[in-house]
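> any chance you could fold what I've pasted below:
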Amino acid sequence: MYHQIGLPAAKGTPYRGLTVHPADFRRQMSWMRRLGYRGLAMRDLQPYLDGERQGKVFGITFDDGYRNVYENALPVLGELGFTSTNYFVVRQLGGSNAWDAEKGVPPSPLMSLEEMRGWAAAGQEVGSHTLDHVHLPRISTELAELQIRQSKTQLEDLAGVEVSAFCYPYGHETPALRDMVRNAGYLNATTTQRGLARRSDDRYGIPRVTVARSTHILRFLQKCLTRLEDRRRQD
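The predicted model follows:
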């Protein structure tokens, strides 16, 4: 689970740790390739999670659709032949992470419509992060269903591709919300629960490994490759 791939904001800035330096991202992806692993978008990972295929693979996801991911991560993914999923906030295409403003997080540009289309044209996956990056459990059922369903249909219309992957904003989800995502036609959904995905996981509650600015390469490999039952309780 990545967010931004770029230069970090000033020290003391909230969520500064969620921006991974481009050189670190390249190093992380290169090491996975060197070890024989192939990075996949959620749509490409699904057969492995369903037990239909086997191989040395790992999922790559980006939350929010930041422009610096397009600029700094996309070239690396293309060079290595990896695919990934980026979860876009529909009504902020070409905007910024406005939902973070009240926390003192400086604005960071998000991909424009054309950049999102370029992302898809490069073989990367377009996923949904709702219309407005809302706290889904805090709004009415009707509004939650609208955020989930309309973000899918609007992204499909805008990008011209099928949108089958969903990510819960802030990681906030409930069994009822999982059902809404399933009923809306998505094939999987990711959370912010920490850990390696397993075949036994609910496809609408898939955990992820958080990669932060401070995640050095040995820690990165440990987090991604260690298969322990208590992995989900690790940082």
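> from now on I want contacts and neighbour counts done on CA atoms only, so please keep to that.
Noted.
> assess the claim that residue 19 and residue 4 are in contact.
Yes. Between residue 19 and residue 4 there is a contact under Cα atoms under 8 Å: 4.6 Å.
> neighbour count winner among these two?
Between residue 19 and residue 4, residue 4 has the larger neighbour count (other Cα atoms under 10 Å), namely 28 against 20.
> that one touches residue 69, doesn't it?
Yes. With contact defined as Cα under 8 Å, residue 4 and residue 69 form a contacting pair (6.1 Å).
> now do the shared contacts for these two.
residue 62 (Cα atoms under 8 Å, 6 or more residues apart in numbering).
> next SSE downstream of the longest strand that the chain contains?
Counting residues, the longest strand found in the chain (DSSP state E) is strand 188-194. Next in sequence after strand 188-194, counting helices and strands by DSSP states H and E, comes strand 206-208.
> one more to line up against the first:
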Amino acid sequence: MFGRRRREEFPAGAEEVEPVEQVPARESGPWDSGEPYPERERVDLGGMHLPVDPGFEVQLNLAGEQIVGAVIMVDESALQVHAFAAPKRNGIWDEVRDELAGGVKSAGGTTEEREGPFGVELAAKVPADGVAQPVRYIGVDGPRWFLRAVISGRAALDAEAAATLESVIRDIVVVRGDEPMAPKEAIGLRLPPEARQAMEQQAAEGHVPDLNPFKRGPEIAEIR
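As a prediction, this is how the structure comes out:
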């Protein structure tokens, strides 16, 4: 992966080649953990490394006791992201998009396919408390994984607000792993190491652990 050759391969007197820094083959992600990607601050959730910036609040989606997704909230906007296993040779976004459109329609909402920064996406109006809420469904097919992103709130209509959340999607790193998984099976996530350590320490001291252990930076909370 690097430009340095083993010392014994160099003729006598030859200079060794300095390591060559890996650079991404693509301009932006979402990234697969097995490819080179730009370094930046990310929350390590195990199956997903989530970019964070000051002012972000990060919440976790749970199915039972398993963490299956995350939500980034900033200002009046929200980005929900889930990663799923996918077949090796073909993507599933076309199929998932049809399922999402059917679900929105059955709930009394409407959908329209549009071309977005990540390809075809679904612009929807979803009924909530008697009001049609705008929502953007974005899908990205990766190598043996699929990332679903849902943008709601102000960013669903405001391009400037959307740009902040779209940049988050571009810098997500998905860690698929090598274990066999059925297509559309959620890639499990976990609390970041620092959050888990803080919770364990609180429990050991007899305090009720909260899921907001960070004093600075992103806030981790739990939603079911």
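> once they're superposed, tell me the TM-score.
For this chain pair, the superposition-based TM-score is 0.26 by TM-score structural alignment, normalised by the length of structure 2; 112 aligned residues with a Cα RMSD of 6.6 Å.
> show me where structure 2 has its strands.
Ranges of strands in structure 2, per DSSP E, are 31-32, 42-44, 48-51, 57-63, 66-74, 77-85, 110-116, 119-128, 131-142, 145-153, 173-174, 219-223.
> just checking, what packs against the longest one?
Right, the one you point to is strand 131-142 of structure 2. With contacts taken as 3 or more Cα pairs under 8 Å, 6 or more residues apart in numbering; DSSP states H and E, strand 131-142 of structure 2 sits against helix 93-106, strand 119-128, strand 145-153.
> TSV for these, including distance to residue 200 of structure 2 and mean neighbour count?
Putting these into TSV (distance: least, Cα to Cα, whole Å; neighbours: other Cα atoms under 10 Å) gives the following:
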stretch	distance to residue 200 of structure 2	mean neighbour count
helix 93-106	38	15
strand 119-128	37	18
strand 145-153	30	23
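> which of those sits closest to residue 49 of structure 2?
Of all those, strand 145-153 sits nearest to residue 49 of structure 2, with 12.4 Å by Cα to Cα.
> coming back round to it: any chance of a markdown table for the helices and strands packed on strand 131-142 of structure 2, columns distance to residue 79 of structure 2?
Formatted as a markdown table, these follow (distance: least, Cα to Cα, whole Å):
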| stretch | distance to residue 79 of structure 2 |
| --- | --- |
| helix 93-106 | 17 |
| strand 119-128 | 14 |
| strand 145-153 | 5 |
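> select, out of the ones you listed, the one closest to residue 61 of structure 2.
The closest of these to residue 61 of structure 2 is strand 145-153. By Cα to Cα, the value is 13.1 Å.
> tell me what the closest one is packed against?
strand 77-85, strand 131-142, helix 159-170.
> mind listing what's buried in the last one?
To tie it back to what came earlier, the one meant is helix 159-170 of structure 2. Across helix 159-170 of structure 2, burial judged by 16 or more other Cα atoms under 10 Å covers 161, 162, 165, 166, 168, 169, 170.
> correct me if wrong: residue 153 of structure 2 contacts residue 73.
No. In this structure, residue 153 of structure 2 is not within contact of residue 73 by Cα under 8 Å, at 9.6 Å.
> picking that back up, do you know which of the helices and strands packed on strand 145-153 of structure 2 lies nearest residue 96 of structure 2?
Nearest to residue 96 of structure 2, of all these, is strand 131-142, at 8.4 Å by Cα to Cα.
> and that closest one, what's buried?
For strand 131-142 of structure 2, burial by neighbour count (16+ other Cα under 10 Å) applies to 134, 135, 136, 137, 138, 139, 140, 141, 142.
> so what's the fifth one up against?
Looking back up the chat, that one is residue 138 of structure 2. If you count contacts by Cα under 8 Å, 6+ apart, residue 138 of structure 2 has them with 118, 120, 121, 122, 148, 149, 150, 151.
> tell me which two in those are the farthest apart.
Going by Cα to Cα, the pair spanning the contacts of residue 138 of structure 2 furthest: 120 and 151, at 14.4 Å.
> these two touch, right, residue 127 of structure 2 and residue 133?
Yes. Between residue 127 of structure 2 and residue 133 a contact is recorded at 6.0 Å, counting by Cα under 8 Å.
> what's the span of stretch 45-63 of structure 1, first residue to last?
17 Å (Cα to Cα, to the nearest Å).
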